[in-house]
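Peer 1: task: produce atomic coordinates for the following.
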Amino acid sequence: MTHPIRIGVQLQPQHAEYRQIRSAVAEAEEAGVDVVFNWDHFFPLYGEPDGAHFECWTMLGAWAEATSRVEIGALVTCNSYRNPELLADMARTVDHISGGRLILGIGAGWFERDYDEYGYDFGTAGSRLADLAQALPRIRDRWSKLNPAPTREIPILIGGGGEKKTLRYTAEHAQIWHSFGDVDTLVRKNGILDGHCADVGREPSQVERSIGVGKPPGEVADALVDAGATLFTVGVGGPDYDLGLLKEWIAWRDSRS
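Peer 2: This next block holds a predicted model:
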């Protein structure tokens, strides 16, 4: 299996009015982006900690109606915040609203303020990973029972770089792995993920490799492609949502075709 080069954008739902976020989604789709992500937090991660912020999944439902071509999803959903069966049903619903364009991005969670202020048990990194391991098969099982069923096999994207557990869960359950870090880190962890895929009987090429990018493509793109990445996501914050770097990556993608 080979994966086409794709470009994503994470529109961080912070420090902006919703009309500004909606306008940025429309501009990104018009520019030719492949995937539009938000994130699953309750407070800003950067800038004023009590600044404006919006919830992830209600926003994805709105994006499903406001867009027509791009895939949408969270980069990533925090597994701790919703019962796995409920999350599966939410994902199936947004999948139908969007006409089959949802990616279920998911991770174990890490932002302690979210947990403390919304009444979730923060636990430990190990307990949150164990919860994720239990949730992933429950989500897939619930999809098999829902009526109507999802419009397609909803792609699962797992974000994180833990070599023993997160990458193992990715090999077992995901179609996309989202990574962080430099080229050397990507190369090393790609090799570890390939090993986990072999252990569970999957072809490594069945897992698309995704990475966040913050530099122009002329500086990093070729090396990342050589390392195996095919989905490149630019993060953009509010309130202005400057898509200049994103458009450079889209132009780079188009120049390869």
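Peer 1: contacts and neighbour counts: CA atoms only from here.
Peer 2: Noted.
Peer 1: quick one, helices of the chain?
Peer 2: 18-31, 56-66, 84-97, 112-118, 125-145, 166-173, 183-200, 217-226, 244-255 (DSSP state H).
Peer 1: list the buried residues for the shortest one?
Peer 2: Which is helix 112-118. D114, Y115 (16 or more other C-alpha atoms under 10 Å).
Peer 1: for the closest residue to V187 other than its chain neighbours, grab the count of nearby residues.
Peer 2: Leaving aside its chain neighbours, V187 sits nearest to A227 (5.5 Å; criterion: C-alpha to C-alpha, 6 or more residues apart in numbering). Look at A227: counted by other C-alpha atoms under 10 Å, it has 18 neighbours.
Peer 1: kindly report the same for L146.
Peer 2: 12.
Peer 1: what is the burial count for R19?
Peer 2: 9.
Peer 1: er, E219 I mean
Peer 2: 9.
Peer 1: show the contacting residues for the spatially most central residue of the chain.
Peer 2: Nearest to the geometric centre of the chain sits L75, at 3.0 Å (C-alpha atoms, centre = their mean). Neighbouring residues of L75 by C-alpha atoms under 8 Å, 6 or more residues apart in numbering: Q10, F37, N38, W39, D40, G105, I106, G159.
Peer 1: next: H196.
Peer 2: Remark: with contacts taken as C-alpha under 8 Å, 6+ apart, H196 is in contact with L167, R168, A171.
Peer 1: next, the second sequence, to be compared with the first:
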Amino acid sequence: MSGGERGRADDRPVRIGVQLQPQHATYDEIRRAVDAAEAAGVDVIFNWDHFFPLYGDPDGAHFECWTMLGAWAEQTERAEIGALVTCVGYRNPDLLADMARTVDHISGGRLVLGIGAGWFERDYDEYGYPFGTAGSRLTTLADALVRIEARWSALNPAPTRRIPVMVGGGGERKTLRLTARHADIWHGFGDADVIARKHRVLDEWCDAEEREPSAIERSAGVEGEPDDVGERLRALGTRLFTIGLGGPDYDLSRVSRWVAWRDRVNGG
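Peer 2: Okay, here's the model as predicted:
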């Protein structure tokens, strides 16, 4: 899964994502938020792959990730869509590859396959999946990435494009090495100092894997305002900035400011 054709990191345009957390909202409210996000001009609309809310009432309203992505593929017209991120522990990797290929076709080639090792133990326990250890979950992720690549090459019809793979997580010994080996996008969290360190480690793993570091788009979850947070992370090479929003209100006012900043720094 080479991302080299996506350009050198400093040459990439800034992009803005929004994560519409599928919690504490009716589906009508989520649907309206998707429409509003696309109308606001975001580049990517994400949900997340959990079975219960992560914030607020832990037993509040919540909806499943991939069923929703199939609906979003029909609903949206321009924005890319994806999960931030899919937990590989919930699904057979070959099935996940087929699910991603199908949503890719429904959307006309706008799916981003966000993927990670998983961490929220309640999801596993209540749905009957083995939680294992951090090490075993990373082993599952490593195996899954290889199997997904192989399944995509065997499917008929093939995906509409080389589906971009986004690996989420900042583990420096294993996750970032898997990112260097397989991913088109790396997604992380943290302040500028944390992100700078993760970028350095990822670059080192790219060298070890004989991968051009600029082949991997750098992505970060962000809070605050773009003229402060955005400028600092952009100087470090971050190009995809994602704002998380919870239901039921999904207030996009801050997202609109990030979109305006994107247009300004991109010269649009």
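Peer 1: quick one: which of the contacts of H196 of the first structure is nearest D222 of the first structure?
Peer 2: The shortest approach to D222 of the first structure among the contacts of H196 of the first structure belongs to L167, at 24.1 Å (C-alpha to C-alpha).
Peer 1: what's the match for V42 of the second structure in the first structure?
Peer 2: Superposed on the first structure with TM-score structural alignment, V42 of the second structure falls opposite V33.
Peer 1: ok so, going back, now, the contacts of L75 of the first structure that are in strands?
Peer 2: Q10, F37, N38, G105, I106, G159 (DSSP state E).
Peer 1: farthest-apart pair in those, please.
Peer 2: Using C-alpha to C-alpha, the two most remote members of those are Q10 and I106, lying 14.3 Å apart.
Peer 1: hang on, the earlier thing: can I get the contacts of H196 of the first structure in TSV including neighbour count?
Peer 2: As requested, those are exported to TSV (neighbours: other C-alpha atoms under 10 Å):
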residue	neighbour count
L167	25
R168	21
A171	27
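Peer 1: ok so, going back, what's the closest of the ones in strands among the contacts of L75 of the first structure to A149 of the first structure?
Peer 2: G105 (19.0 Å).
Peer 1: map that closest one across to the second structure for me.
Peer 2: In the second structure, G105 of the first structure lands on G114 (TM-score structural alignment).
Peer 1: how about the contacts made by its match?
Peer 2: G82, A83, L84, V85, T86, V165, M166, V167, G168.
Peer 1: one more: L87 of the first structure?
Peer 2: L87 of the first structure touches I139, counting by C-alpha under 8 Å, 6+ apart.
Peer 1: quick check: the gap between it and R138 of the first structure.
Peer 2: Distance of L87 of the first structure to R138 of the first structure, computed by C-alpha to C-alpha, to the nearest Å: 10 Å.
Peer 1: gap between E121 of the second structure and G56 of the second structure?
Peer 2: 17 Å.
Peer 1: cool, G135 of the second structure as well?
Peer 2: 29 Å.
Peer 1: and for T86 of the second structure?
Peer 2: Distance from T86 of the second structure to G56 of the second structure, counting by C-alpha to C-alpha: 21 Å.
Peer 1: burial count for D251 of the second structure?
Peer 2: D251 of the second structure, neighbours per other C-alpha under 10 Å, totals 14.
Peer 1: I meant to write G47 of the first structure there.
Peer 2: G47 of the first structure has 10 nearby residues by other C-alpha under 10 Å.
Peer 1: picking up where we left off before, quick one: closest of the helices of the first structure to H3 of the first structure.
Peer 2: Of all the helices of the first structure, helix 217-226 sits nearest to H3 of the first structure, with 11.1 Å by C-alpha to C-alpha.
Peer 1: okay, the closest one sits on what stretch of the second structure?
Peer 2: Using TM-score structural alignment, the partner range for helix 217-226 of the first structure is residues 226-235.
Peer 1: can you pull the buried residues of the matching stretch?
Peer 2: In stretch 226-235 of the second structure, counting by 16+ other C-alpha under 10 Å, buried: P226, G230, L233, R234.
Peer 1: what's the closest of those residues to V194 of the second structure?
Peer 2: For these, the nearest to V194 of the second structure is L233 (10.3 Å; C-alpha to C-alpha).
Peer 1: now the closest one: how far from D123 of the second structure?
Peer 2: Computed as C-alpha to C-alpha, the L233 of the second structure to D123 of the second structure distance reads 32 Å.
Peer 1: distance of E29 of the first structure from W63 of the first structure?
Peer 2: 11 Å.
Peer 1: looking at the two, which is more packed in?
Peer 2: A side-by-side neighbour count of E29 of the first structure and W63, using other C-alpha under 10 Å, places W63 first with 24 against 19.
Peer 1: aligned partner of the more buried one in the second structure?
Peer 2: By TM-score structural alignment, W63 of the first structure lines up with W72.
Peer 1: same question for I72 of the first structure.
Peer 2: Counting by TM-score structural alignment, I72 of the first structure lines up with I81 in the second structure.
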